[in-house]
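1. below: sequence and its predicted model.
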Amino acid sequence: MDTMKFDAIIIGTGQAGPSLAGSLAENGYKVAIIEKGQLGGTCVNVGCTPTKAYVASARRAFIAKNSKALGVEVDGTISVNLKVIKERKDKIIADSRSSLDNMFSTNKNITLIPGKARFLNNFEVEVDGKTYKSERFYINVGGKPKIPHGFEGVNYLTNESILELEELPEHLVIVGGGYIGLEFGQMFSRFGSKVTILDRGDQLLKREDPEFGHAIAEIFKAEDIEVRLKSDCIGAKKSGDQIEVTIDCTEGSPTIKGSHVLLAAGRAPNTDDLGLENTDVVLDDKGYIEVNDELQTNAPHIWALGDCNGEGAFTHTAYNDFQIVNSHLFEDKKRLLSDRFTCYAAFIDPPMARVGMNAYDIKKAGIKAKVASRSMSKIARAKEMGETQGMLKIYIEEHTEKILGATFLGTGADEYIHVIIDQMYAGQSYTVIRDAMHIHPTVSELIPTMLENPEKL
C-alpha cells in the first residue's frame, strides 16, 4: 500500500493536540492526528475532568457532615453513592470526547487515525501496518503512572483505575504523598473510606516549603486521615482478602494492611515505545524528550508538547506549549518556553497554589528577598466562611521590587493566586498591587494589605 502523506502529523489528542490540529487545518494544512486510546488524553479521561468532578462530590459530602458550627444541622445519615458519582463523571467525560470527535470528523483538513504510532525514521510513522509520512511531526503523547518495584504481584490501583470503582474501599492505603495521592486521599476519606497515606519524605509535597507540607498534614489529621512520613514502601503482597504493604520506616509498624492500595508515586512519559531510537530525537535519563525554547527536538522538524517534554506536567502547560508552537507558525509575536512562570495547584480542600520561586529556591539562588505573609486565621472573609486553615506567602526581590513567587494555602487559593501570576507577567513592582484597592469582604483584599510591610527573608 502507498504511503499516505500529510503536511503535519500530530501524535496524541491530549490538551495541545486538538488545538494545534485546528489551527493547522484553519491555515490550510492537511493534518493527521493519531490516537491510540480515548480522545482527550489524560486531562479529559483520567486527570483534571474526572478528579475535579470527584473533588466536588467529596466537598458536598464534607459540608453536609460538617456544618453544625455554622448553625446548619442535617438530620439523618449522609451517605455517598460512588456508582452515581462515577456515572456523573463518565457523562462529563463522554461529552468532552464527543466534542473532540465532532471537531475532527467535520473538518475536511483533519484525519483522525486510531492506533499506536511508531517512528520508522525521521519522516515516517507506522500505525497498524500502514505508513504515514510528513515533513512536520508534533509529539503529544502524555504520561502514565509510575509503578514502583515490589508491587507487581498485587491488584494495585492507579489514578486511572481507581476512577472505575463503583464501591468504596474499606481501607485505602496510598503510596505517595504528592498532589495525586493527597487529592485522592482526601476525597475518598470524605466519601467514607479509611485512608492511610505513606510517604518516604519528612513532609508532604516535598517541592514546597516545609511549613506548607506540615500545615496540610495537620489539615488531614483533623479529618482523620492517617499520614505516615519517612515511610519508604518496599513492596506488597496479598494477605487473605487484603493487601499488605511492607514499609522501611523508623517509626510505626513495618507493615500495614488495606483493602485497596493506590500507587501515587509519580508519573513517567509515554516515550519508551514510540520508536524514537529510529529518529534524531534525544531523550533525557528519565525518558523525557529534550526540547529547545520553541519546543523543537534535536530533529528540527519534530516538536514535543505536553507532559512528554518534561517542561510541566499540567493541562495549562500543555496548552501553553500549543500557544508557543502556534505563535512560531502563524503569529507575529513569538512565544518562548522561557517566557512562562511555573504555576500549579494541589486541589485539596483548602487548595494550595504556587507560582514561581519559594523560600528554598530563593535561598539556593542567593537572591536577596523579602517575604509578605498572612495567616488565613487573620482574614475576615475566611473567618466568616468558617475556613481559616492555611497561610499566604509572597516573595519579593529586594533590588527590583518585583515578585519572585508566591505560595498560598487556603480557601479559594487556586483562584486568587492569579492576582500574583498576572502581576509577575506584567513585570511591575509589587507596589502596584500594594497600592491597589480590592473588594471587601474577600480573601484577596488582604493581598495589598500584607504587602505593606514585607520582611527580610
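-> Received it, and whenever you're ready, just let me know what you need. Remember, predicted model here, so these are calculated numbers, not experimental data.
2. use CA for all of it now, contacts and neighbours both
-> Noted.
3. which parts of the stretch 101-250 of the chain are helices?
-> 179-191, 210-222 (DSSP state H, counting those that start in this stretch).
4. pick the most buried one from those.
-> helix 179-191 (a mean of 23; mean count of other Cα atoms under 10 Å).
5. ok, and what's touching it?
-> The contact list for helix 179-191, computed with Cα atoms under 8 Å, 6 or more residues apart in numbering, reads 54-55, 58-59, 61-62, 80, 82, 159, 168, 172, 174-175, 194-197, 205, 220, 223, 225, 262-265, 346-348.
6. restricted to strands, list these.
-> Using DSSP state E, the members of these that fall in strands are 172, 174-175, 194-197, 262-263, 346.
7. the stretch 1-150 of the chain: strands as residue ranges?
-> Secondary structure of the stretch 1-150 of the chain (DSSP state E, counting those that start in this stretch): strands at 4-6, 8-11, 31-35, 110-114, 117-121, 124-127, 130-134, 137-139, 143-145.
8. follow-up on the earlier one: tell me which of the helices of the stretch 101-250 of the chain sits nearest to V282.
-> Nearest to V282 among the helices of the stretch 101-250 of the chain is helix 179-191 (28.6 Å), distances taken as Cα to Cα.
9. relative orientation of that closest one and helix 210-222 in degrees?
-> Helix 179-191 runs at 20 degrees relative to helix 210-222, counting by axes from the mean of the first three to the mean of the last three Cα atoms, to 10 degrees.
10. I'd say I362 and K370 touch.
-> No: between I362 and K370 there is no contact under Cα atoms under 8 Å: 10.0 Å.
11. among the strands of the stretch 1-150 of the chain, which is nearest N326?
-> strand 137-139 (11.4 Å).
12. what packs against the closest one?
-> Counting contacts by 3 or more Cα pairs under 8 Å, 6 or more residues apart in numbering; DSSP states H and E, strand 137-139 is packed against strand 8-11, strand 302-304.
13. how distant is it from the center of its chain?
-> Centroid separation between strand 137-139 and its chain, computed with Cα atoms, centre = their mean, to the nearest Å, is 22 Å.
14. can you check stretch 108-117 too?
-> For stretch 108-117, the separation from the chain centroid amounts to 27 Å (computed by Cα atoms, centre = their mean).
15. below is an additional structure, to be compared with the one above:
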Amino acid sequence: MQKFDAIVIGSGQGGNPLAKKLEEKGWKTAIIEQRYAGGTCINDGCTPTKAMIACAKVAHTVFHSKDWGVHSHGFMVDLPFIVARKNNIVTEFRGGTIKGLQSNNVSIFMGTAVFTGHKTIKVTGHKGEENILTADHIFINTGATPFIPPIPGLADVPYLTSTTLLDEVTIPKELIILGGSYIALEMGQLYQRLGSHVTVIESASQLVSKEDADVAAVIKKMLESENMQIHTGTQVTHISRNGKKISVDITTGEDKDTITGTHILIATGRTPQTAALQLQQTNVLTDEKGFIQVNDKLETSEPGIYALGDVKGGPAFTHISYNDHLIIYKNLFENANTGIKDRQVPYCMFTDPQLGRIGITEKEARKEGIPFKIACLSMDKVARAIETGQTRGFMKALVHEHTNKILGAAVIGTEGGEIMSILQMAMLGGITATQIREMVFAHPLYAESLNNLFMTLEKPAP
C-alpha cells in the first residue's frame, strides 16, 4: 500500500490544477486517470469540438462568400484533414497536461480507480497491474459521460455519441440528432456546414429548454436558416435499422411520422461516472442519478473526500470545474471560507453566432418575483454587425427595476460570449445599466452596442 497526503481521481480541468497546487504545498499527491489526461474538455469536449467548428465556419464563409462580393468557384471539405488537425491539437494539449503534472512531481497512475475502503483505492492498470493507494484527502473529479436513453430499438442500432462522432472521417450524409441542447446544436450546425443533412429531435417544447422562449426561438430560426430540420415537442418511440438506413419513429402531439437517416447521434445529456468507483465502500452519498452530493464547500458526506467538476452535478462547464478547485484550495490553505452557492455561472454555446449567457433568465426572475425591466436590441441594429455582414441574433438584458443593476443577459451574435463577459464583469462590479449606456467604448466594436442596448429599456415588466 502506498500512502499519500492527497489522491485526485480524474485528471480533468479541476483535478489537474488542484493536484499540482497540493504538491507545491508539500502534500505528497497522486492523480489517477482511467483514459486520457485532460478530461472531457481536452479530449472529447471543448478543444476538439471548437477546433472542428472553426473549420466548419470557414466552409460556411466560403460557401456564402458571394454575400461579401467574393466569388469562389467550388470547394471541397477534407474531413480526414479536419479530424487530423483536431487530433493534433488535442494531442498537444494532452501532452501539456502530462508535462505539467510531471514537472510538479505529481505521481501519475493510469488505470481504473475503485474504493476498497473509506480512504483506500485500488488502481487497476491497462495491463492488469494493481496498486493500492491511501490518503487522508481524496478529491473525485471523474466527470460525466454521454447518457444513452432507454429507447426501444436503440441498442440494436450503431449510434454515435459526442465522443465517437468526432473521429468519423466520412461526412454523415443524413445525421439524425436526438437532443436539442448545447452539445446537440453545436454538433448539428458543425456537420450541417460540413455537408450533412441534419435533423434535430427534441422532446421539450423548445430548443435549449433552460433558456427563455424568445432566445430559443431565435436560435431555432438561425439553425433552420441553414437548412437544419428541427422537431420540438417530439417523442421518439422506436428506432430500427433497415439496411444502411436508420429509422426513427416519432410522435409530435397527435401526429406520427418516421424519419430516416444514415447516422444517428445521441445527445440527450450526460451521466456521472460514479458507478465504477464503488462508492458504497465509503460514506459518500449520491443522488438518484448517481451524481455525488456535496455541500457549499464541495465536501461529500465522507469527511476528507471532496467532489469537483461534472461528477457532482450542477452546471457542467469546464470553467466551473476549474473554479471548483480554487474553492477547495482556498478553503484548505487560505481559510477563505468560500463556496459555490453565489458564484457567477457564465457560459457560451458555440454555435455560429454564439449564445453567451450570464445571470438569471426572464422566466427565473418572474418565478422569484424580482422586479425587472428588459433591454433588447436586434443585432441588425448593431453597426459592427452590419459592417461585417453578421446580423443574426439579438441582445437581451434584465435590469433590476429599483437598483438599475444587471440581473442577467443573453447575447446571440458574433462574439456573443465576449460581449456577455463584459456584462458579467459589470454585474460583479455593481455597474448599472445607466453607467454602461453612457460608457465610452471604442468605435465600432461589438461592445459599443451595449450603449444602444440599454437605451431600449422598457417599462417595468408586468
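-> All right, it came through fine. Here the structure is a predicted model, which is why all the values come from computation and not from measurement.
16. any idea what the TM-score comes out to?
-> Scored by TM-score structural alignment, normalised by the length of structure 1, the superposition of the two chains gives a TM-score of 0.96; 453 aligned residues with a Cα RMSD of 1.4 Å.
17. thinking again about what came up before, buried ones among the contacts of helix 179-191 of structure 1?
-> 54-55, 58-59, 61-62, 80, 82, 159, 168, 172, 174-175, 194-197, 205, 220, 225, 262-265, 346-348 (16 or more other Cα atoms under 10 Å).
18. can you redo the helices and strands packed on strand 137-139 of structure 1 as a markdown table with distance to G390 of structure 1?
-> Converted to a markdown table, those look like this (distance: least, Cα to Cα, whole Å):
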| stretch | distance to G390 of structure 1 |
| --- | --- |
| strand 8-11 | 41 |
| strand 302-304 | 37 |
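19. what's the closest of the ones you listed to D321 of structure 1?
-> D321 of structure 1 sits nearest to strand 302-304 of all these, at 8.6 Å, using Cα to Cα.
20. so which of the strands of the stretch 1-150 of structure 1 comes closest to T342 of structure 1?
-> Of all those, it is strand 143-145 that lies closest to T342 of structure 1, at 18.7 Å by Cα to Cα.
21. quick one: contacts of the closest one?
-> 42, 158-159, 263-270, 307-308.
22. equivalent analysis for stretch 422-442 of structure 2, please.
-> 344, 346, 358-359, 399, 403-407, 409, 447-448, 450-455.
23. let's see 7 Å
-> 358, 404-406, 447-448, 450-452, 454-455 (Cα atoms under 7 Å, 6 or more residues apart in numbering).
24. again, but for stretch 110-122 of structure 2
-> The contact list for stretch 110-122 of structure 2 (Cα under 7 Å, 6+ apart) reads 32-34, 123-126, 130-136, 276-279, 281-282.
25. related to what we said a few turns ago, in a markdown table: the helices and strands packed on strand 137-139 of structure 1, plus mean neighbour count and distance to R335 of structure 1.
-> Shown next, in a markdown table, are these (neighbours: other Cα atoms under 10 Å; distance: least, Cα to Cα, whole Å):
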| stretch | mean neighbour count | distance to R335 of structure 1 |
| --- | --- | --- |
| strand 8-11 | 26 | 20 |
| strand 302-304 | 26 | 15 |
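26. okay, the strands of the stretch 1-150 of structure 1 in CSV with distance to H438 of structure 1 next?
-> What follows is the strands of the stretch 1-150 of structure 1, written out as CSV (distance: least, Cα to Cα, whole Å):
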stretch, distance to H438 of structure 1
strand 4-6, 52
strand 8-11, 44
strand 31-35, 46
strand 110-114, 46
strand 117-121, 51
strand 124-127, 54
strand 130-134, 52
strand 137-139, 43
strand 143-145, 40
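27. of those strands, which is nearest F330 of structure 1?
-> strand 8-11 (14.4 Å).
28. what does M385 of structure 1 align to in structure 2?
-> Structural alignment (TM-score structural alignment) places M385 of structure 1 against T388 in structure 2.
29. what's the spacing between the equivalent of A155 of structure 2 over in structure 1 and C233 of structure 1?
-> A155 of structure 2 maps onto E152 of structure 1 when the alignment is built from TM-score structural alignment. According to Cα to Cα, to the nearest Å, E152 of structure 1 stands 13 Å off from C233 of structure 1.
30. those two: which is more packed in?
-> Shown here are E152 of structure 1 and C233; by other Cα atoms under 10 Å, C233 has more neighbours (22 against 12).
31. aligned to the more buried one, what sits in structure 2?
-> Match for C233 of structure 1 (TM-score structural alignment): V236.
32. sorry, back to before: from the contacts of stretch 110-122 of structure 2, keep the buried residues only.
-> The neighbour count (16+ other Cα under 10 Å) marks 32-34, 123-125, 132-135, 277, 279, 282 as buried among the contacts of stretch 110-122 of structure 2.
33. what residue in structure 1 is paired with E368 of structure 2?
-> Aligned partner of E368 of structure 2 by TM-score structural alignment: A365.
34. tally up the residues packed near its match, please.
-> Around A365 of structure 1 there are 10 residues (other Cα under 10 Å).
35. one step back: select from the contacts of stretch 422-442 of structure 2 every entry located in strands.
-> Going by DSSP E, the strands hold 358, 406 from these.
36. okay, the contacts of stretch 422-442 of structure 2 in CSV with neighbour count and distance to G14 of structure 2 next?
-> Putting these into CSV (neighbours: other Cα atoms under 10 Å; distance: Cα to Cα, whole Å) gives the following:
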residue, neighbour count, distance to G14 of structure 2
I358, 23, 21
N404, 17, 35
K405, 20, 32
I406, 26, 29
A447, 21, 31
E448, 20, 35
L450, 24, 33
N451, 18, 37
N452, 18, 38
F454, 24, 37
M455, 17, 40
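37. just the strands in the stretch 201-350 of structure 1 please.
-> Using DSSP E, counting those that start in this stretch, strands in the stretch 201-350 of structure 1 cover 226-228, 231-239, 242-249, 255-258, 260-263, 267-269, 302-304, 343-346.
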